[in-house]
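Participant: Sharing a sequence plus its predicted fold:
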Amino acid sequence: MPDLAAIVIHCRDPYLLAPFWSAVTGMPVAEADRVKLAEGTLAPAEAVLLRDPHGRRPDLWISPADTLPAPGRIHLDLVGDAEERAAVLEAGATVVRELPRWTVLADPEGNEFCLLPPNEAHTASPPGH
């Protein structure tokens, strides 16, 4: 089977979403992209790379797009405890709905993602949850 190399999040504003997803995942923005974000010098269609410094997780690209499909461009399932949930909310996420086994959140552009408690991490969830 092929390995998962990267996840791409299409967005309107990489200056908004790259720092958000960096904070939420703990994956730093690649140095060259960090400088461009700080200086405001990203090219119009230029994506921002977040990379796990330990190489254990796939790369995460924050990529601007002219048109964005509804209701979202991604759906990630993250695992985190109450402290990590608080940090995700502090980074700018909002609660969309609470479900019995996980919480549906949205990033600053409205992309929904789920936060599962550690004991639900390997429990299969229904499609489209």
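Facilitator: Okay, I see it. These numbers come from a predicted model, not from an experiment.
Participant: Could you use CA atoms for every contact and neighbour count after this?
Facilitator: Noted.
Participant: What are the buried residues along stretch 58-73?
Facilitator: Residues of stretch 58-73 classed as buried: 59-65, 72 (neighbour count, 16 or more other Cα atoms under 10 Å).
Participant: same check, this time on stretch 74-94
Facilitator: Under 16+ other Cα under 10 Å, the buried positions of stretch 74-94 are 78-80, 85, 88, 91-94.
Participant: Second structure follows, compare the two:
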Amino acid sequence: MPLAPHHIVIDTHDLPALARFWAAVLRWRILSEREREVVIGPDENAPVGICFMPVTDRKTGKNRLHLDLTTTAEDREDEIARVLALGARRVDVGQRGDESWTVLADPEGNEFCVVRPKRTLIG
């Protein structure tokens, strides 16, 4: 059997708070919560979840890896507003201003993008 993604792991200074933020952003659930890890996902049978692991140091510098999130074109601005209300903030990582994505950061400064929806291919 080939390798397959299991979890995306995010180091966090405030384990429960960041896990709950991302669960709210993605409208996922807390699947397991232990002293040293919290796992979120859409359900227990999902092929991939996000695992939060505690660290003592705070994030410094730009992420080397980030999530790109999308929604429908009609919902995009409302979803950005909802995520900002949950505690995200807009960040500048060198955008020119004509990008098809919006760069945000979670409460601990981890960058992620809300990108335009994929075009449906006809044919």
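Facilitator: Structure received. Given the structure is predicted, the values throughout are model-derived calculations rather than measurements.
Participant: TM-score for this pair?
Facilitator: Here the superposed chains carry a TM-score of 0.75, computed using TM-score structural alignment, normalised by the length of the second structure; 109 aligned residues with a Cα RMSD of 2.3 Å.
Participant: max-length helix in the first structure?
Facilitator: Determined from DSSP state H, the single longest helix within the first structure is helix 14-25.
Participant: Average separation of that one from the aligned part of the second structure, please.
Facilitator: Its matched residues in the second structure lie on average 0.9 Å from helix 14-25 of the first structure after superposition (mean Cα distance after the TM-score superposition for the first structure).
Participant: tell me which strands and helices the helix or strand following that helix is in contact with?
Facilitator: Sequence order places helix 31-39 as the next helix or strand after helix 14-25 of the first structure, per DSSP states H and E. Judged by 3 or more Cα pairs under 8 Å, 6 or more residues apart in numbering; DSSP states H and E, helix 31-39 of the first structure is in contact with no other helix or strand.
Participant: Look up the counterpart of the helix or strand following helix 31-39 of the first structure in the second structure, residue range please.
Facilitator: Counting by DSSP H and E, the next helix or strand C-terminal to helix 31-39 of the first structure is strand 48-50. Using TM-score structural alignment, the residues of the second structure aligned to strand 48-50 of the first structure are 38-40.
Participant: Quick one: distance of that stretch to the chain centre.
Facilitator: 13 Å (Cα atoms, centre = their mean, to the nearest Å).
Participant: mean deviation (superposed) between it and the first structure, please.
Facilitator: Stretch 38-40 of the second structure sits 0.5 Å off on average (mean Cα distance after the TM-score superposition for the first structure).
Participant: follow-up on the earlier one: now for the longest helix of the first structure, which elements pack on it?
Facilitator: Against helix 14-25 of the first structure (3+ Cα pairs under 8 Å, 6+ apart) you get strand 48-50, strand 59-64, helix 82-91.
Participant: Mind putting these into a markdown table with distance to residue 118 of the first structure?
Facilitator: Converted to a markdown table, those look like this (distance: least, Cα to Cα, whole Å):
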| stretch | distance to residue 118 of the first structure |
| --- | --- |
| strand 48-50 | 24 |
| strand 59-64 | 22 |
| helix 82-91 | 10 |
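Participant: closest to residue 32 of the first structure out of those?
Facilitator: Residue 32 of the first structure lies closest to strand 48-50 among these, at 9.1 Å (Cα to Cα).
Participant: Could you count how many residues lie near residue 35 of the second structure?
Facilitator: Residues near residue 35 of the second structure, counting by other Cα atoms under 10 Å, number 9.
Participant: How much space separates it from residue 60 of the second structure?
Facilitator: Between residue 35 of the second structure and residue 60 of the second structure the distance is 24 Å, computed by Cα to Cα, to the nearest Å.
Participant: next one: residue 42 of the second structure
Facilitator: Residue 42 of the second structure sits at a distance of 29 Å from residue 60 of the second structure (criterion: Cα to Cα).
Participant: Same check on residue 100 of the second structure?
Facilitator: Applying Cα to Cα, the value for residue 100 of the second structure to residue 60 of the second structure is 26 Å.
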